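Asker: Build the 3D model from these lines:
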Amino acid sequence: MKTPNYIGGWKSIFYSLHVMREVGFGEFSKAIVSKNTCKTCAYGMGGQSGGMVNEAGTKLEICKKSMQAQLTDIQKPIPQTLWASESLDSLAEKSALELERLGRLNTPLYKKKGDTHYRPLSWAAAMEKLIDKFKACPPERSFFYSSGRSSNEAAFLLQLFARIYGTNNVNNCSYYCHQASGVGMKSTLGTGTATVQVHDIKQADLIFVIGANPASNHPRFVTELLHCRRRGGKVIVINPAKEPGLVRFVIPSDPRSMMSTGSAIASSYIQPKIGGDMALLYGIAKALIAQNQTNSEFISAFTDNFEAYSYFINGLSWDEITAQSGVDQSIIEDLAVQYANAENVVFSWAMGITHHRHGVENVEAIANLAMLGGQLGKRGAGLLPLRGHSNVQGIGSVGFTPTLKNQIFESIEKNLKVVLPQSLGWNTMECMQKAHEGEVDLAFVLGGNLYASNPNLNFAEKALDKIPFKVFLNSTLNSGHLKGVSQEALILPVLVRDEEKQKTTQESMFNFVRLSDGGIHRLDNCRSEVQIISELAAAVIATEHFDFRPFQQHRNIRQAIAQCIPGFGQMQKIDDTKEEFQIEGRSFHLPYFNTENGKAKFVVNPLPEQKKTDGSFRLMSVRSEGQFNSIVYEEKDSWRGTSHRKVILMNPTDMQNLDLQDGSPIAVKSAVGELQGFEAQAFDITAGCVMGFYPETNVLVGSELDPKSKTPSFKNTEVWIKKGI
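Answerer: From the prediction side, this is the model:
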């Protein structure tokens, strides 16, 4: 097991020097100090205060992920000669990293059914083809998908066009990540987003990090974890895998940390079984209730349904709890004592919680535990889902969802004087299933990599292949342009955030809206997403029905958002004042919640069934250290000690039982797929659990969904491993 002594620090600084050297100091510095929101995670950085400032005013807020995004954005265009020399098949053989580093897309590309190559197309020809396809397609046989990197303006405009066009088949990448967080928080608190602001993190004396690896995916959050430890607080990490960056981390912007071999992050590191989080959370609740260490005043005054919840928790046996969680009773009871003794507690989590068939119930269990301790509705405490893409929360806020909230639906109809469809829209997996059944003729994919984001990649490729026409808006080439595209496909090259010719806005995971100036010129043949969408909408929708031409101006879209989206009223004046803002009605610093009676609600769910065949393992898919979502920046994962991506990380004892050593070839099989040519590598992970990289291991993940959030179970797949040849 080859993991480093510490994470971050000089390694991150050396990487930043590598990026500067590769893209040029001038280009790099111009990008990172510009008044644009960070392009990677939703933790929040940049905007009108400058590229390295967060919403609390803290400076030097930059991380390796931010730099990696610049490395791929500040590339030269892909040479025009490549499209004739490289077939789809030859491009498909390249790794995700190789595709990303071919350069930027800088011309529309098209292939018709049966073509072996993409060919460049003029913008006029590309738009004519796109417009003709939409005019010919029945709206109910189309769907619209968005990644979380697009702007609020593009997302609002596209969902509006889709609905006026005649369909609610509008969905986004959150269905494959944090949809369970929104559903679980809605059922307990009446809100779907974080209840805290950045300032609250700085007041916490206990922070739970559950099913997340922020050292890799949200590095600037780790700075707050370190500060919590330094002011005498505690950090409890709950994760089947012991991630080195959550044990010790060197903060590059912190001189004291840089002078050490790593600052301690986790004060307690608990490694349950995969799928055992709910049992562990229930165990903490059981100990609190038994020890009479709950906040009875808060529960009585500000919650409902505690009696049913308490009765259920008391009815669970410790044997059930410890067997399913894999954690000893004494350890769980100690966690309860730490929780009871804390003054201000923040619960944070990521997809290790949501990527289960009981993901919503996991989130509800976290909310229940927060209610037990009265750690809601006050400053310095609350719930924080650690969201991924930099505007994934924003695109949902502005309506890029299959079902609009009633208030938004009514506001759009009233203020924009349109009639919206009332049919049920498809979630992301429904779009794939409908495509597989031959019920989709056209797909509009706004950013991201829909193919690689899917579970069960064999199914995903077949489903996408049945769609007669797909249009992709991207800045670089990815596997989604090469898999499942045997029929017609059109790729339109887009400007990235700091290149936009007009200002755009983004929303952080803390419900804070930033304004990005754009303005950097790099390529000469890319267009903004809004320009493409507005031109398409104006050509497809008759002017007397709705005039999309004014929405070529981003300012006009922001005015519509301010009118139609609750909490976004301040967007109406943001162009003039440049004042970024906290969305109204989402942060809970008083114990009154967005439920019918204003009270938080305890929700009771039975422990999930965890069936396991003898000899099988539970697989969770994860991002590597050199990766952001489906974008791969480095093949190796220096933090976990892997040199390539075709690896399965295993408990050392499990490896011994299978007569495996580091580097042993293995075959991995699930109910839906099989991987050959992979290697085993020892890692500190709970026995019976294994870990592999996304999206490579997605071929093993089934299409079964959490019935409440419609999110796939990426983090809980039964697999069988055998020694290869």
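Asker: Please count neighbours and contacts with C-alpha atoms only from this point.
Answerer: Fine.
Asker: so how many other residues sit close to residue 364?
Answerer: Neighbour count for residue 364, taken as other C-alpha atoms under 10 Å: 27.
Asker: got it, and the one 5 residues further on?
Answerer: The local packing of residue 369 (other C-alpha under 10 Å) involves 21 other residues.
Asker: Tell me who's in contact with the closest residue in space to it that isn't next to it in sequence.
Answerer: Among residues not flanking residue 369 along the chain, residue 285 sits closest, at 6.3 Å (C-alpha to C-alpha, 6 or more residues apart in numbering). Counting by C-alpha atoms under 8 Å, 6 or more residues apart in numbering, residue 285 touches 313, 336, 369, 372.
Asker: Farthest out from the centre of this protein, which residue is that? Tell me.
Answerer: Taking C-alpha atoms, centre = their mean, the residue of the chain most remote from its mean C-alpha position is residue 544, at 38.8 Å.
Asker: Can you give me the first-to-last residue distance of stretch 260-271?
Answerer: End-to-end distance of stretch 260-271: 26 Å, with C-alpha to C-alpha, to the nearest Å as the criterion.
Asker: one more, for comparison:
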Amino acid sequence: MLRDADVSNHLREYMSRDVDPLTPIKERPLRQSSPKEVAAGIPAVISTLSHGFSRMGAIKSISNLTRVNSFGGFDCPGCAWPDPDDERTVFEFCENGAKAVADEATKARADPEFWSNWSVVELSRKSDRWLNSQGRLTHPMVLRPDSIHYEPISWDSAFGIIAEQLSELDNPDEAIFYTSGRTSNEAAFLWQLLARRLGTNNLPDCSNMCHESSGVALGDSIGIGKGTVKLEDFSKADLILVVGQNPGSNHPRMLSALKAAKVAGASVVSINPLFETGMRRFKHPQDPLEVIGQGTTIADMHVPVNVNGDLALFRGLSKSIISGSGIDYNFISKYTSGYDEYERAVADSSWDEIVSASGVARHDIEKLAAAMRASSSTIVCWAMGLTQHHNSVATIQEIANTLLLGGHIGRPGAGLCPVRGHSNVQGDRTVGINHKPSRGFLDSLRNTTGIESPFNHGYDSVNSVLAMLDGRAKVFLSMGGNFVSAMSDTDSTSRAIQSCDLSVQISTKPNRSHLVTGKTALILPCLGRTERDVTSEGYQFVSVENSMGVVHSSQGSSKPASKHLKSEPAIVAGMAVALDGKIGDSGVSWSKLSVDYDSIRNLIESAVPGFDSYNERVREPQGFYLPNPPRDYRCFNTDTGRANFRVHPITATSPDDGQFVMMTIRSHDQYNTTIYGLDDRYRGIKEARRVVMMCKEDMNRLGIKTGTLVDLTSHFEGDELTAHRWRVVEYDIPAGNIATYFPEANCLVPLNSVAEGSNTPTSKSVCVTVRTTEENMRFWNRTATQAA
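Answerer: Purely as a prediction, here's the structure:
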């Protein structure tokens, strides 16, 4: 079956409004230069100041940037990289964190006049970057079934619409409660409580699209779906592997930790199809000597693995380690299960298979294995380069296996380090945003709140789309995020949302999910991280959990963008009060929870293990660590009571002849689906996002050059998706692999192509064919002529 992911005519029959679910194709002259050799430095400082001053103004820039990630300040709305436990600098942020702050604290406003001037149809013809640049939402707005313009609505009326729709559902599972990773612990806890009060576990979240594979893999292997290192471990490590991750753009403050590790004597290895600038050399912007000097070399070795060749690579590392002297037999005997079976599987894995699947020569694998054998403390970090493949769970468990061989769990300077993307995505899961909650959590929630939760599992992100398409779900409520653009298969996702009777977005700024909507749509504008939250009970703060399990407070100080904004907890509580009025009293004091966040934290303390004395400990400047049994005392809460070696066959993405393996990546000038600009500075690509990065060898084979327009078609189980007019750029990437930008290329990721075990979209493993646009036009013309 052929579906065209770009041409809107294929969607018209499903649309009640003639909106485009994709950012428009607008040709701009592509500018390309050589990739940068050094990350950060003066260019990062200039970019930070430019974004801050142009969007916030000088005074507000200084005020906000000196409070971000500071003790008593607000948590950066960007990534989840941790802050130092002890001393922090005056400027505890990175370039992209500063962009996120400036983006939220912008002076621009998308007020009712804006929505009156622009219909959703007209807005859908604008780019995602343009939509974001229109500024902060100021009023609750409603898009009625017979309209293409949003109009203002009172908060009470908005809550009334939601309550009426929810109360009239045939069953609670017809509602979906989606969560973005920027949501605070307090708001997330209330959000899941509202969903379960209604009677559903339909709580998909952004983790379903990114690190779900990490959680599933680690939960089974070591008994906790989180990493096992602290920030301080980086300076104690002998060896650090950075796998499938681009810290220079996506977690820039991580470069400071890698630099500190290098100064302390660690070796760092980059494992990635692309040798990203941040892994080459780093100039700390706050170190004058580095800024004017050469900076610090980060990676001592780069391993250009094939896209999805990581499982094979780590199997090769294990094979070399087992044949050498790098095994901690005492650790294996005392703390692990399944070693003998794993050892046999490794022995049965041939070097030919390992080299072919990984794309890495045996010599290079054994060179890295020698470094691992010599290391007494090894950390492996990864991000979505590992989590969005069919075999992602197996790959991450293979990494765990390799570290278990050397006893690198529960040891200073060692461990597993999945680096989460959004600032509280890990915390949201901790406090109950989980479509597959444990019976223990639900029992605890009932004992704490009186809410009787269903025990059946709910929908994750992919299954939510399928449920909406099938008519099994009719109301979609989103706590933050931009689901339409973030999800795979943009065509199917858009049709799914448009099939709903109601869609609700709790947001700070306009995005495409405000345009591709249900029959009725609501925009509920909320406070941002930078803004003060004052209720009848006084000045409130929220809390978040970073990527290493530290829970700390976040309190904004800026004047809200509008007097009509509400906090996320207040919005959830408002919905809940209205719903109680329709279906009966839940027994939860929603109104009190909306103004006194200490009372929310008291509920979390009672319902979620590890939050003892929550209100007292979260007020400590550095916050507190949640329990992490594998890290803290080598306790593994698995089915065996031990850390598990898990055995999987070597698999990789296997394209047919003439196909490429495509991975989607982010540029330096974006954060998730938010596009700040068109300057992927480190990769040397400017003024264009609809590009295909391809190696010179493949370009020569196809007879194309930089700037050639091509069409991409993805292939999965007989289904094809085509996206037109992408410009090829020559880039250093292993042959047979290409890279494109997210979210533009999400339209090519098949909805049913998911990771086994986690159901995560395989956005890093898409088999595609590449044809020149001119060639494709000739093909379609021939087909049309033959049909005629």
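Asker: what TM-score do we get after superposing?
Answerer: Once superposed, the chains reach a TM-score of 0.96 (TM-score structural alignment, normalised by the length of the first structure), with 716 aligned residues with a C-alpha RMSD of 1.6 Å.
Asker: re the thing from before, quick one: the contacts of residue 285 of the first structure as CSV, columns for distance to residue 626 of the first structure and secondary structure too.
Answerer: Listed next are those as CSV, based on distance: C-alpha to C-alpha, whole Å; DSSP: H, G, I helix; E, B strand; the rest coil:
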residue, distance to residue 626 of the first structure, secondary structure
313, 41, helix
336, 35, helix
369, 34, helix
372, 38, helix
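Asker: which one among these gets closest to residue 171 of the first structure?
Answerer: Using C-alpha to C-alpha, residue 369 is the member of those that lies nearest residue 171 of the first structure, at 30.9 Å.
Asker: ok, that closest one to residue 347 of the first structure distance?
Answerer: On the measure of C-alpha to C-alpha, residue 369 of the first structure and residue 347 of the first structure end up 9 Å apart.
Asker: starting at the chain centroid, how far to stretch 129-142 of the first structure?
Answerer: 30 Å (C-alpha atoms, centre = their mean, to the nearest Å).
Asker: how many other residues sit next to the counterpart of residue 113 of the first structure in the second structure?
Answerer: In the second structure, the residue paired with residue 113 of the first structure according to TM-score structural alignment is residue 145. Close neighbours of residue 145 of the second structure, defined as other C-alpha under 10 Å, add up to 14.
Asker: and if you look at residue 559 of the first structure?
Answerer: Neighbours around residue 559 of the first structure, by other C-alpha under 10 Å: 19.
Asker: Contacts only, for the counterpart of it in the second structure.
Answerer: The equivalent of residue 559 of the first structure in the second structure is residue 602 (alignment by TM-score structural alignment). Applying C-alpha under 8 Å, 6+ apart to residue 602 of the second structure gives the contacts 614, 615.
Asker: name the element residue 602 of the second structure belongs to?
Answerer: helix 597-607 (DSSP states H and E).
Asker: Just to check, the match of residue 113 of the first structure is in contact with residue 503?
Answerer: No - using C-alpha atoms under 8 Å, residue 145 of the second structure makes no contact with residue 503, being 11.4 Å away.
Asker: Would you mind listing the residues touching both of the two?
Answerer: The contact sets of residue 145 of the second structure and residue 503 overlap at 519, 520 (C-alpha under 8 Å, 6+ apart).
Asker: Spatially nearest residue to residue 217 of the second structure (excluding sequence neighbours)?
Answerer: Using C-alpha to C-alpha, 6+ apart, the nearest residue to residue 217 of the second structure is residue 393, at 5.0 Å.
Asker: got it, and residue 634 of the first structure?
Answerer: residue 626 is the one closest to residue 634 of the first structure (C-alpha to C-alpha, 6+ apart), at 4.7 Å.
Asker: The one you found -> the second structure?
Answerer: In the second structure, residue 626 of the first structure lands on residue 669 (TM-score structural alignment).
Asker: which residues touch that match?
Answerer: 96, 675, 676, 677, 678, 679, 680, 681.
Asker: just those residues now: which is nearest residue 618 of the second structure?
Answerer: Among those, and counting by C-alpha to C-alpha, the member closest to residue 618 of the second structure is residue 96, at 26.3 Å.
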